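Trainee: Return atomic coordinates for the entry below.
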Amino acid sequence: MSKSSQTYYPPSGFYFRVQFADSGGAATSTAKIDLAFQDASGLTVEMEPETVAEGGLNTYRHRLPVAAKYADLVLKRGFVITASPLFQWCQQTLQDGLAKPIQVRNLALQLLGPSPSDEGTAKILRQWCFYGAWPTKWSLSEFDARKNEVLVETLQFAFRYFDRN
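Mentor: Sure thing, here's the model as predicted:
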């Protein structure tokens, strides 16, 4: 059977990891504990139009494009009790406030698929790089003795822009 006649199956959205990235967007190694998240959201970009009225032309208004607007990247995972490079960076940025310059980092979100061989390693299907990211929020889910739920840590990042490579 030829490759063109095979059925296409979209990749699943549950197999991904997050890593620090260099200036070119290539992922760099971090602690394994920093790679695993249960949820990633915020891959949204939109261009809102600006409405401009033209003098003498009252039948309609011109809609002109303005700069792109990006949503924050939100990552969720089970609470990690050990120190990690990602948490240390977030803690330093959020606790120092503006007393020191904010250290921005590039983050790579990688969609993974099964390896074509039997080595057990993941194959990167697609990667999104978030340039100039910095943490804006850290939170924990609520403590409730009546529920049997995992404690979830949420990290939120602002960034300049993202691209898919």
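
Trainee: alpha carbons only for contacts and neighbour counts from here, please
Mentor: Noted.

Trainee: can you pull the contacts of residue 135?
Mentor: With contact taken as Cα atoms under 8 Å, 6 or more residues apart in numbering, residue 135 is in contact with 90, 93-94, 155-158.

Trainee: what would the residues you listed look like in TSV with secondary structure, distance to residue 12 and neighbour count?
Mentor: Shown next, in TSV, are the contacts of residue 135 (DSSP: H, G, I helix; E, B strand; the rest coil; distance: Cα to Cα, whole Å; neighbours: other Cα atoms under 10 Å):
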residue	secondary structure	distance to residue 12	neighbour count
90	helix	29	20
93	helix	33	21
94	helix	33	16
155	strand	23	20
156	strand	23	20
157	strand	24	20
158	strand	26	20
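
Trainee: and for comparison, fold this next one:
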Amino acid sequence: MATDSNNAAGATWPMPKFRFEVDFGTELKGIIFQEISGMDVEAQIIEYRKTDNPVFSTEKMPGITKHGNITMKKGMFANDNNFWDWYQQITMNSIQRRTVVIRLLDEQGNATMQWQLDNAWPTKTSSTDLGSEGNEVAVESLEVAYETLVITAGK
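Mentor: A predicted model of the protein is given here:
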């Protein structure tokens, strides 16, 4: 167990990942999702060889930052077409971009970590699969592309 002088109890624990909410910056605030995945960011690698380098190998340096798409899954509710409506706004080279904020919450509902996706827009929406033999909840998914990711402590 790690200790932290700023913590009154003297113990620091990893944050649980099961309580989170998403804010789409419009009428869609505080949406609870079942699962969020794909919060990836990576620096592409540029390899080159200096002409005066006596070693026969390349040097590596960071290149353009690449962000993965984020996939969000949630239960479907009657008369809730918000994701489909947002997706339907896509026209040739035009879409309403939004700032999407994902907040990881503690036991009291306070944000402990925050991921801000700037200039986000839907690239894919999927409805649930249907089957008369099961009793599962209907789940819809939304895939979102974005341009920049800002990670901060909770606010």
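
Trainee: lining up the contacts of residue 135 of the first structure with the second structure, which overlap?
Mentor: Among those, the contacts conserved in the second structure (both residues aligned by TM-score structural alignment, their matches' Cα atoms under 8 Å) are 90, 155-158.

Trainee: Which of those residues sits closest to residue 55 of the first structure?
Mentor: residue 158 (38.8 Å; Cα to Cα).

Trainee: The closest one and residue 130 touch, don't they?
Mentor: No: applying Cα atoms under 8 Å, one finds residue 158 of the first structure not in contact with residue 130, separated by 9.0 Å.

Trainee: how about the strands in the first structure?
Mentor: Using DSSP state E, the strands assigned to the first structure run over residues 16-21, 39-41, 45-46, 49-54, 57-65, 69-70, 73-78, 105-114, 122-140, 152-158, 161-164.

Trainee: could the ones you listed go into TSV alongside distance to residue 4 of the first structure?
Mentor: Shown next, in TSV, are those (distance: least, Cα to Cα, whole Å):
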stretch	distance to residue 4 of the first structure
strand 16-21	27
strand 39-41	32
strand 45-46	32
strand 49-54	40
strand 57-65	39
strand 69-70	36
strand 73-78	36
strand 105-114	20
strand 122-140	19
strand 152-158	40
strand 161-164	25
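
Trainee: Out of these, which gets nearest to residue 30 of the first structure?
Mentor: The minimum distance between residue 30 of the first structure and the strands of the first structure falls on strand 16-21, with 6.4 Å, by Cα to Cα.

Trainee: which residues touch that closest one?
Mentor: By Cα under 8 Å, 6+ apart, strand 16-21 of the first structure touches 27-30, 34-37, 105-112, 129.

Trainee: centre of the chain versus that strand, how much separation?
Mentor: 9 Å (Cα atoms, centre = their mean, to the nearest Å).

Trainee: Residue 31 of the second structure -> the first structure?
Mentor: Correspondence of residue 31 of the second structure to the first structure, assessed by TM-score structural alignment: residue 35.

Trainee: burial count for its match?
Mentor: 17 (other Cα atoms under 10 Å).
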